[in-house]
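> Provided below for reference: sequence and predicted model.
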Amino acid sequence: MIKEYETKLGSVKIETEKTIIFEYGIPGFEDLKQFVLLEPEDTYPIMWLASLEDKKVAFPVTFPQLIRNDYQFALPQDLTEYLELEKPEDAIILSILTIPEKEDEITINLAAPIIISQKNHKGVQYLIENEEYKIRHLLKEELERSNAILSVQKDGE
């Protein structure tokens, strides 16, 4: 079934099975449970996790591995079961961006990724217990870091 919603990005038609349910909300937005992942071609790989209940709420998100090529963490068993994740491909992992006026001040939240199950369409924001990952990493610095890692790997070949 297709339903029309008003979002921060305008009016969108969404197949109801594409609705992502955050049963526990997202920290700071616990009352909002229904979201959709919008992928505008003109901003991809920046996408938008848009609330279907409050048209003023949408988070810019991207794949953290595109920014930090060695990004990894382990999910606890209870969360893996809740999301019905049997293999890594069952999950979509996203990080929230903060996009200020100055492009070189864009930050990415690597400490609390959004995990969406492709099997049951449930989503959670998970706080990683790893001091290496912070809530605000400068995007520019993370890209430079990843490029340095890649060039060291190429030199080693």
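In hand now; what should we look at?

> all contacts plus neighbour counts: C-alpha atoms, from now on.
OK.

> how far does stretch 51-58 sit from the chain's center?
Centroid separation for stretch 51-58 versus its chain: 16 Å, with C-alpha atoms, centre = their mean, to the nearest Å.

> list the buried residues of it.
For stretch 51-58, the neighbour count (16 or more other C-alpha atoms under 10 Å) marks 51, 52, 54, 57, 58 as buried.

> below is structure B, check it against A:
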Amino acid sequence: MTQQPDGELPVIEFVAPLPGFPRHRAFALVRLDEDGLLYALTSVDDPGLRFLVAPPAPFFPAYAPEVPEEALELLGTDDLARILLLLVITTGESVAESTANQLAPILIDQVSRKALQVVLSGSDLPVRAELTAAA
């Protein structure tokens, strides 16, 4: 996702609210570093509500979850190439204590800007995977 020419960040609309945040559906994805490793998913209506997210590849190169068909239907696409996959990061006192939620990734259709957090039920993926595991 790139910034729009006028400097406005594109708004991402969740087709279903994030668990625990039923009133927040519009978010902006803000890059936090030059390498594109970390982003802040920030509520448009409440900028104090932010989630630290990251693409999985730099931390978990083998992470390739099977995306449920129902999730793609909710996003209005069947083209996996359009989907940006992000993991929610929980920060600890140090990087070694920070974790990523592999069980419930966020899927963003980069064309429509629709998003969904999906719980990959039936998988044994961890909710708290150590970020240093792939280092």
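In hand now; what should we look at? This structure is a prediction, so every number in the text was calculated from the model and none was measured.

> if we can go back for a sec, now render the buried residues of stretch 51-58 of the first structure as a markdown table, adding secondary structure and distance to residue 2 of the first structure.
Converted to a markdown table, the buried residues of stretch 51-58 of the first structure look like this (DSSP: H, G, I helix; E, B strand; the rest coil; distance: C-alpha to C-alpha, whole Å):
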| residue | secondary structure | distance to residue 2 of the first structure |
| --- | --- | --- |
| 51 | strand | 16 |
| 52 | coil | 13 |
| 54 | coil | 19 |
| 57 | coil | 21 |
| 58 | strand | 20 |
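
> ok, so of these, who is nearest residue 96 of the first structure?
When those are compared for distance to residue 96 of the first structure (C-alpha to C-alpha), residue 58 wins out at 10.2 Å.

> please name the spatially closest residue to the closest one (chain neighbours excluded).
Excluding its sequence neighbours, the residue lying closest to residue 58 of the first structure (C-alpha to C-alpha, 6 or more residues apart in numbering) is residue 50, at 4.0 Å.

> which SS class is the residue in the second structure that the one you found lines up against?
For residue 50 of the first structure, the aligned residue in the second structure is residue 42 (criterion: TM-score structural alignment). Secondary structure, DSSP: H, G, I helix; E, B strand; the rest coil: residue 42 of the second structure is strand.

> what about residue 42 of the second structure, neighbour count?
Using other C-alpha atoms under 10 Å, residue 42 of the second structure is surrounded by 21 other residues.
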